[in-house]
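[1] coordinates only, sequence not included:
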């Protein structure tokens, strides 16, 4: 049985604290994990920012703040993973693999694709406009160009009917 699981292609799903991320996870489960036997091995990946990048400051006093920021980032990561697992359980997808990696989401996701030899990477789209996307950078756009697998970008409809 373990050999059969190892032969399944891997689907990496990016999760963060956004509603877009959780929508993408739910959509993916509804469309790819509906039968009695799932066609993929599911890996949920959360990119936790480093404390220094989250604070965005340096200099005297910054070192005093970093442990508190790190603690908060760990709590956020735990909440994200817990909510993602709850979504999986509600759709009868038991025990997905879970990974929390520190770093920029773009790099973390591309590294996860390599690490797990993923066939598909699923990311949610925040629906930013061109200006905001240019300033913030688009994780989905970066992954579409740099991940060595198929990248599926799931957009949450503006008005759900």
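    Alright, I've got the coordinates. In this text, all values refer to a predicted model and were calculated from it rather than measured experimentally. Numbers count the residues shown, from 1 in each chain.

[2] C-alpha only now, for contacts and for neighbours.
    Will do.

[3] how about residue 4, secondary structure?
    Of the three states, residue 4 takes helix according to DSSP: H, G, I helix; E, B strand; the rest coil.

[4] do the same with residue 94
    Of the three states, residue 94 takes coil under three-state DSSP.

[5] pull the number of nearby residues for the closest residue to it other than its chain neighbours.
    Closest residue to residue 94 apart from its sequence neighbours, by CA to CA, 6 or more residues apart in numbering: residue 88 at 6.6 Å. For residue 88, the neighbour count with other CA atoms under 10 Å is 20.

[6] now residue 88: how far from residue 81?
    Noted for residue 88: a distance of 10 Å to residue 81, by CA to CA, to the nearest Å.

[7] output the contacting helices and strands for the strand ranked longest in the chain.
    Criterion DSSP state E: the longest strand present in the chain is strand 41-48. Secondary-structure packing of strand 41-48 (3 or more CA pairs under 8 Å, 6 or more residues apart in numbering; DSSP states H and E): strand 10-14, helix 62-90, strand 97-102, helix 105-116.

[8] let's bring in a second model and compare:
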């Protein structure tokens, strides 16, 4: 790297889906520069645990604890996989896992890292579904104060 050259920080939102993997590959092939520092941001979703009804029976509590352990293992496996993706692509960077609303987490992570660019995938929700469910990529587009690339397969 040349003396005095600023390192470009790129945040890539990844959840292990085909859409996020596509966004990573697209970034790698079309935008990546050798001096980039990539921050892969993962926002685990624990909704299935939150919606699981828990009674006061010991069996229910043990069941939820078991589900939580499963989710934690899946998350750890995914984080290792994301780290390996960076290594395999010979890209300098790190992986961050942050709990919260995904759109807010991505925008905040980009601010905290002084990022220059955000790259995200999209699941391609219909306009009607996006209206009711919201869209992470729409949120990021409207709230980030830096350029955002939304990669659609």
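    Cool, got the structure. Only a predicted model underlies this, so the values are computations on that prediction, with no experimental measurement involved.

[9] including distance to residue 130 of structure 1, could the helices and strands packed on strand 41-48 of structure 1 go into a markdown table?
    Listed next are these as a markdown table, based on distance: least, CA to CA, whole Å:
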| stretch | distance to residue 130 of structure 1 |
| --- | --- |
| strand 10-14 | 22 |
| helix 62-90 | 27 |
| strand 97-102 | 27 |
| helix 105-116 | 18 |
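
[10] let me know which of the ones you listed is tucked in deepest.
    Mean neighbour count (mean count of other CA atoms under 10 Å) peaks for strand 10-14 among these, with a mean of 25.

[11] relative to structure 2, what is the average displacement of that strand?
    Comparison of strand 10-14 of structure 1 with structure 2 after fitting gives an average deviation of 0.6 Å (mean CA distance after the TM-score superposition for structure 1).

[12] which helices and strands does that strand pack with?
    By 3+ CA pairs under 8 Å, 6+ apart, strand 10-14 of structure 1 packs against strand 41-48, helix 105-116, strand 120-125.

[13] turn the ones you listed into JSON lines, columns for distance to residue 27 of structure 1.
    JSON lines is the format used below for those (distance: least, CA to CA, whole Å):
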{"stretch": "strand 41-48", "distance to residue 27 of structure 1": "14"}
{"stretch": "helix 105-116", "distance to residue 27 of structure 1": "19"}
{"stretch": "strand 120-125", "distance to residue 27 of structure 1": "10"}
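
[14] so what's residue 118 of structure 1 up against?
    By CA atoms under 8 Å, 6 or more residues apart in numbering, the contact list for residue 118 of structure 1 reads 9-12, 112, 149.

[15] dump those to JSON lines, plus distance to residue 51 of structure 1.
    What follows is the contacts of residue 118 of structure 1, written out as JSON lines (distance: CA to CA, whole Å):
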{"residue": "9", "distance to residue 51 of structure 1": "34"}
{"residue": "10", "distance to residue 51 of structure 1": "30"}
{"residue": "11", "distance to residue 51 of structure 1": "28"}
{"residue": "12", "distance to residue 51 of structure 1": "25"}
{"residue": "112", "distance to residue 51 of structure 1": "21"}
{"residue": "149", "distance to residue 51 of structure 1": "30"}
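
[16] of all those residues, which two lie farthest apart?
    Farthest pair in these (CA to CA) is 9 and 112. Separation: 13.8 Å.
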